[in-house]
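J.: The following comprises the amino acid sequence and a computationally predicted model.
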Amino acid sequence: MAYEHILFTEADGVATLTINRPERMNALHVGVIAEMIHAVDTIRDGVSDARVLVMTGTGRAFCSGADLAGGGAGGGGERTSGPVDAGKVLETHFNPLLERLFALPVPFITAVNGAAAGAGCSYALAGDIVVAAKSAYFLQAFVNIGLVPDVGSTWMLPRLAGKARAQAMMMLGERVPAETAEDWGMIYKAVDDAELMTTVNAIAAKMAKGPTRAYTLIRQGLRDSLDKTLTEALMVERRNQLHAGRSADFGEGVAAFLQKRPAAFTGK
């Protein structure tokens, strides 16, 4: 597939998906989302050999959310004077992309280079590891246009920042600077703008050589445990440890430990 709205590259086990609409602050419409889904599916389906996915944006924004001028909130590019089903495009495009990102068989890192608003805020915070430039900010912009938070933000934000902060973000529609997001526990780290990609690339390179199956079980296990009792979470951990213990990477990890050498993980 030839991409018009994104850049998708792969090198040394790291796939990088860059939303490439800087003139629209990387705003999303169904065409952009379709390309993103296609790129993510190449990793999910094993077409790509990537063992890590990095997502970022071109220019001064990570992603400004739905492209209101281009029909991003209405499900298509058509303009209409009548009522719009603003939830239709969630069902057909935005939500399927989020669920694919959560279900990836490899770690997912977001490099938040600028504004992350609306749906862009959700995709940014969906990363297993979120690194943001200090000039970046997170914004739940929906209330400013009379809509409600979507693309998983009502599920993610209370778990990341707590109910009080999440509710204030959603109801006041105010920017949360990257350093505040770090203080709140929403993201892993805020770094100087010039250091963003250096930091992210170093993390991605490390994880591309790590125990991929264990990473997958960790990311799934953490999310599962958020909605379970302690007893249920213990059962999930036990099941995941069974699968991790059967991996070749576990055997290599133990051998490397005993031989006092770096492990050479293969992701298998």
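T.: That came in fine, so what should we check first? Numbers count the residues shown, from 1 in each chain.

J.: going forward, measure contacts and count neighbours with C-alpha atoms only.
T.: Will do.

J.: My guess is Asp249 contacts Ala256. True?
T.: No - the pair Asp249 / Ala256 is not scored as a contact, 10.2 Å apart, by C-alpha atoms under 8 Å.

J.: More neighbours: those two, which one.
T.: Shown here are Asp249 and Ala256; by other C-alpha atoms under 10 Å, Asp249 has more neighbours (22 against 15).

J.: From Ala214, how far off is that one?
T.: For Asp249, the distance to Ala214 equals 8 Å [C-alpha to C-alpha, to the nearest Å].

J.: what does Leu68 give?
T.: Leu68 is 40 Å from Ala214, by C-alpha to C-alpha.

J.: quick one: the nearest residue to Asn240 once chain neighbours are set aside from Ser247, how far?
T.: Nearest residue to Asn240 in three dimensions, chain neighbours excluded: Leu217, at 6.0 Å (C-alpha to C-alpha, 6 or more residues apart in numbering). Leu217 is 12 Å from Ser247, where distance means C-alpha to C-alpha.

J.: what do you get for Thr80?
T.: In this view, Thr80 and Ser247 are 54 Å apart by C-alpha to C-alpha.

J.: okay, those two: which has more neighbours?
T.: Ser247 (18 against 9).

J.: Skip the chain neighbours and tell me the closest residue to that one.
T.: Spatially, and ignoring its direct neighbours in sequence, Ser247 is nearest to Lys268 (5.9 Å; C-alpha to C-alpha, 6+ apart).

J.: Please enumerate the strands of the stretch 151-268 of the chain.
T.: Ranges of strands within the stretch 151-268 of the chain are 176-177, 189-191, based on DSSP state E, counting those that start in this stretch.

J.: and the ones you listed as a markdown table, adding mean neighbour count?
T.: Formatted as a markdown table, these follow (neighbours: other C-alpha atoms under 10 Å):
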| stretch | mean neighbour count |
| --- | --- |
| strand 176-177 | 19 |
| strand 189-191 | 20 |
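
J.: put this beside the first:
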Amino acid sequence: MQFEAIRMELDATSHVATVTLNRPEKLNSFTRAMHKELAAALDEAISAGARALVLTGAGRGFCAGQDLADLSFEPGAMTDLGSLIDEYFNPLVRRLQALPLPVIAAVNGIAAGAGANLALACDIVLAARTSSFAQSFVKIGLVPDSGGTALLPQRIGMARALGLAITGDKISAEQAERWGLIWQVVDDAELPTSAARLAAQLAQQPTRAIAAIKRAMRASTTNSFDQQLDLERDLQRELGNSYDYAEGVQAFIQKRTPRFEGR
């Protein structure tokens, strides 16, 4: 499928799909058409057999959030932001979190508004040293969306989350790493290589187990402790009947590298 605002490349050797937001002249800000292309690109990556996914941006920014030029501000015909979020942004972040494979955000340049929270919705965030993050919603009279009001306090605590959301201040990638908002900062020139290397490493892991880890970790934010113990039991029972578990045990016994297949 041909895309205009998205690039999707699959490395058949590593089974890593790289999905690039490709509106660099607009700092990769989202339009409705771009949302549809991204959803189709994710479909294509999964159907092509990707076992890990890298999400990044073209040019000098990761994503500046919603493109305001794609909205209507005419009196009586204003774009319903609730409907926009319900139709596009919420399905996107839900899907990224539920994908049955590891998802790495490789953040280059600015990640602002929904663009910042798009990165945080991924499983692991690598960021270029000169990149930055901003919850810029308050600057135009809005509340953080795309999961921001949940992801921020979960990762950095309520005091810092409120500070970022209320001021709309930008923080550097290095500050984000110190606060635990992201996984790791790398030198700008190393970002593509570091993301590809990590994705290739994860693609060789038992991706079915990784999907279960994603599910369990995220469920822990709302489950009671007893519910979480039950979920761990159920997932462990399921994984205990998998090919990858049997392969992992045999490889351990035979002192060889396991060959996981994600099943």
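T.: Everything's here; your move. The shown structure was predicted, so the numbers you read here are calculated from the model rather than taken from an experiment.

J.: Please work out the TM-score for the two chains.
T.: The TM-score (TM-score structural alignment, normalised by the length of structure 2) is 0.96; 260 aligned residues with a C-alpha RMSD of 1.2 Å.

J.: count of neighbours near the alignment partner in structure 2 of Trp155 of structure 1?
T.: With TM-score structural alignment as the criterion, Trp155 of structure 1 lines up with Ala150 in structure 2. For Ala150 of structure 2, the count of nearby residues is 15 (other C-alpha under 10 Å).

J.: show me the contacts for the residue nearest the centre of structure 2.
T.: Centroid-nearest residue in structure 2: Cys122, 1.9 Å away (criterion: C-alpha atoms, centre = their mean). With contacts defined as C-alpha atoms under 8 Å, 6 or more residues apart in numbering, the neighbours of Cys122 of structure 2 are 96-97, 103-105.

J.: Counterpart of it over in structure 1?
T.: With TM-score structural alignment as the criterion, Cys122 of structure 2 matches Gly127.

J.: before we move on, which element is its match in?
T.: Counting by DSSP states H and E, there is no helix or strand that carries Gly127 of structure 1.

J.: distance of it from Gln140 of structure 1?
T.: Distance from Gly127 of structure 1 to Gln140 of structure 1, by C-alpha to C-alpha: 17 Å.

J.: Ok, Gly65 of structure 1 next?
T.: Distance of Gly65 of structure 1 to Gln140 of structure 1, given as C-alpha to C-alpha: 10 Å.

J.: anything in contact with each of those two?
T.: Common neighbours of Gly65 of structure 1 and Gln140 (C-alpha under 8 Å, 6+ apart) are 117-118, 121.

J.: export these to TSV and tack on distance to Lys189 of structure 1?
T.: Below are these laid out as TSV (distance: C-alpha to C-alpha, whole Å):
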residue	distance to Lys189 of structure 1
Ala117	18
Gly118	21
Cys121	16
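
J.: Looking at the residues you listed, which is nearest Thr92 of structure 1?
T.: Checking the shared contacts of Gly65 and Gln140 of structure 1 against Thr92 of structure 1 with C-alpha to C-alpha, the nearest one is Gly118 at 17.2 Å.

J.: The equivalent of the closest one over in structure 2: what's it in contact with?
T.: Structural alignment (TM-score structural alignment) places Gly118 of structure 1 against Gly113 in structure 2. Listed by C-alpha under 8 Å, 6+ apart, the contact partners of Gly113 of structure 2 are 64-66, 134-137, 144-145.

J.: Compare the residues you listed and tell me which is most surrounded.
T.: Gln135 (29 neighbours).

J.: That one against Ala116, yeah?
T.: Yes - in this structure, Gln135 of structure 2 is within contact of Ala116 by C-alpha under 8 Å, at 7.0 Å.

J.: re the thing from before, show me the shared contacts of Gly65 and Gln140 of structure 1 that map onto strands.
T.: Ala117 (DSSP state E).

J.: Which single one of the shared contacts of Gly65 and Gln140 of structure 1 is nearest to Thr231 of structure 1?
T.: The closest of the shared contacts of Gly65 and Gln140 of structure 1, once distances to Thr231 of structure 1 are taken by C-alpha to C-alpha, is Cys121, at 32.5 Å.

J.: Setting aside sequence neighbours, what's the nearest residue to Val93 of structure 2?
T.: Ala121 (5.8 Å).

J.: what's around the one you found, how many residues?
T.: By the criterion of other C-alpha under 10 Å, Ala121 of structure 2 has 24 neighbours.
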